[in-house]
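In: Need a 3D model of the sequence below.
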Amino acid sequence: MANVTAAMVKELREKTAAGMMDCKNALNETGGDIEAAVDWLRKKGLAKAAKKAGRTAAEGLVALSAEGQKGVAVEVNSETDFVARNPEFQEMASAIAGVALGVGDDVATIEAAAYPGGGTVAEKIQATIATIGENMTLRRAALQAVSNGVVGSYVHGQVAPGLGKIAVLVALESEGKAEPLLALGKQIAMHVAATNPQGLDAASIDPAIVARERDVLAAKAREGGKPENVVEKIVESGVKTFYKEATLLEQVFVMDPDGKKTVAQAVKAAEAEVGAPIKVTGFVRLALGEGVEKDETDFAAEVAAAAGQG
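Out: A predicted model of the protein is given here:
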């Protein structure tokens, strides 16, 4: 039997909102595997939701730079939020996004590129580390571009123009008018910031994720005593619901005042104003610290250890 710790139970509760004992039992049943325990709880109908997003613990900023048919977002990390509020750090993050707009979203290429004012981006980061006295990294970058149309953008939690906690880019292919296209792109970008879709449409979702969803739905139906012919129908219905919740184009558009249109329907409706067909070809969403965990510090234990009691 796995050594199930309180921290593991806490993490599973945060992911599923299930009860403490249910979480402990799930971890015991799955040998301490968190993701397998999530599925175990879902199959038993004990998990309210399987939260996919990683815990966001890293500090710093996401910076966005968009111009016409191209846009890029970068994540620049620091050790503390205090440094993220430093004007020098903010200026650097913004400048790095501007560099990335010209050279693309490969981190190594960005770091090797010329930084405005002299040297390379990597050298500027090292110089800023020396000046401020805190470690910093260019963690990742993502780009969207179209041959005809616009790239809409939005920054959530903005602390300065183009700098914040979440950056979103949405690519719209169209030969229509740029101004209403940009307005639509920003609205869809705001939607993406709020809903964090897993993909653009059903075809863009990882088949392994869909297979896992099918397995959970089938196991849960069988657990409820449903016959196999009914299980199959429940699974198909559940997968359709999953796509509506997980894919951008099938989600209900949060900007629709009536709360009825999907994103795809809102895009279609906008074609009259734009004066041409519109196709959403892609999107990116960078959330600060996504997928990175920072070690949690037990301050009381640190004090006790320093006093020779730990």
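In: Please count neighbours and contacts with C-alpha atoms only from this point.
Out: OK.
In: Residue 66 and residue 91: what is the separation?
Out: 16 Å (CA to CA, to the nearest Å).
In: immediately after the host helix or strand of residue 125, which helix or strand?
Out: Per DSSP states H and E, residue 125 falls inside helix 121-132. Remark: after helix 121-132, the chain's next helix or strand is strand 136-145, criterion DSSP H and E.
In: what angle separates that following strand from helix 121-132?
Out: Counting by axes from the mean of the first three to the mean of the last three CA atoms, to 10 degrees, strand 136-145 lies at 140 degrees to helix 121-132.
In: Residues contacting strand 136-145, please?
Out: Identification of contacts with strand 136-145 by CA atoms under 8 Å, 6 or more residues apart in numbering yields 69-79, 100-101, 104-107, 111, 125, 129, 151, 169-171, 282-284, 286.
In: and for comparison, fold this next one:
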Amino acid sequence: MANFTIADIKALREQLGTGMVDTKKALEEADGDLEKAVEILRLKGAKGNAKRADRSTSEGLVAATEKDGKVTILELNTETDFVAKNDRFLALADKVLAAAAAVGADSVEAALAADADGKPVADLISDEAAIIGEKVELRRVRTLSGDKFEIYLHKTSKDLPPQVGVVLAYTGDDAETARSIAQHISFANPSYLSRDEVPAAEVEKEREIVTEISRNEGKPEAALPKIVEGRVNAFFKQVALLDQDYAKDNKLSVAKVAGDAGITITDFARFKVGA
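Out: Next comes the predicted model:
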């Protein structure tokens, strides 16, 4: 009989995030040797990576770090929340984030090519996925430059790592207001900083849609330009941060709040796991 206990199975599962059956089989094959069992799980996992390629990775975390006057934020995904909160997955995220930040990665491709423990991040993720037994995917990475930053990481469940992350780049001295605006971004989910950044094609498409809606509602043709303009402005208030109603006081715009606080928002990023 293999020389291991239920406690050994539990410890190895918590370390690697592997399934009960696979963990027990590996310990049996390794005759209770934990290090050998890890290697067995890794080898078996490597063979299974290709089979997992099409699986959905809707769980995971968002993490961010500041380095050399820049902030790097990323989303690392896996298949289950069991793995997402596992120490091995969290350690992997730390290594990937450090490697991405070291090169100022502003794309997944740049991050995957970065060095981590003497190997490309892509290989590190593949090796760890083989041990964990689930598909692991680096979904998004951005590095922001700026004068000052506010990093806000939000947990949607106390048992899981952060699921929503916001980085706000700004100038000025009111860190409290900057943090409040970062929290607003996590809730309001703007797509652009200002209305000037919204692509013209996107604005024109919205204009066509609201024009058609207004006509279908029987609005007078002479009144259409004013009605359409009002609805396009409402669209800007949905997608452009500075135009949005401030979450803590919807009588004020984010632009007004920032201006009153003497800060200028220069950039932002918002990642939400699976979104």
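In: quick revisit: filter the contacts of strand 136-145 of structure 1 down to the ones in helices?
Out: 100-101, 107, 111, 125, 129 (DSSP state H).
In: Could you dump these into a markdown table with neighbour count and distance to residue 189 of structure 1 added?
Out: Converted to a markdown table, these look like this (neighbours: other CA atoms under 10 Å; distance: CA to CA, whole Å):
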| residue | neighbour count | distance to residue 189 of structure 1 |
| --- | --- | --- |
| 100 | 26 | 20 |
| 101 | 24 | 18 |
| 107 | 17 | 23 |
| 111 | 19 | 27 |
| 125 | 22 | 29 |
| 129 | 16 | 33 |
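In: ok, of these, which one's closest to residue 231 of structure 1?
Out: For these, the residue nearest residue 231 of structure 1 by CA to CA is residue 107; the value is 46.3 Å.
In: circling back: quick one: average offset of the helix holding residue 125 of structure 1 versus structure 2, please.
Out: When structure 2 is overlaid, helix 121-132 of structure 1 sits 1.6 Å from its aligned residues on average, using mean CA distance after the TM-score superposition for structure 1.
In: So what's the gap between that helix and the chain middle?
Out: Centroid displacement of helix 121-132 of structure 1 relative to its chain, using CA atoms, centre = their mean, to the nearest Å, is 27 Å.
In: The aligned residue in structure 2 for residue 263 of structure 1: neighbouring residues, count only.
Out: Matched across to structure 2, residue 263 of structure 1 falls on residue 254, judged by TM-score structural alignment. Other residues lying near residue 254 of structure 2 total 25 when counted by other CA atoms under 10 Å.
In: Let me see the contact set for residue 254 of structure 2.
Out: Residue 254 of structure 2 neighbours (CA under 8 Å, 6+ apart): 181, 241-246.
In: Just tell me the aligned range of stretch 184-195 of structure 2 in structure 1.
Out: Stretch 184-195 of structure 2 maps onto residues 191-202 of structure 1, going by TM-score structural alignment.
In: circling back: and the contacts of residue 254 of structure 2, which of them are in strands?
Out: 245-246 (DSSP state E).
In: Switch the contacts of residue 254 of structure 2 over to JSON lines; also include distance to residue 136 of structure 2.
Out: As requested, the contacts of residue 254 of structure 2 are exported to JSON lines (distance: CA to CA, whole Å):
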{"residue": "181", "distance to residue 136 of structure 2": "32"}
{"residue": "241", "distance to residue 136 of structure 2": "32"}
{"residue": "242", "distance to residue 136 of structure 2": "35"}
{"residue": "243", "distance to residue 136 of structure 2": "37"}
{"residue": "244", "distance to residue 136 of structure 2": "35"}
{"residue": "245", "distance to residue 136 of structure 2": "37"}
{"residue": "246", "distance to residue 136 of structure 2": "36"}
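In: I'm done for today, thanks for sticking with me.
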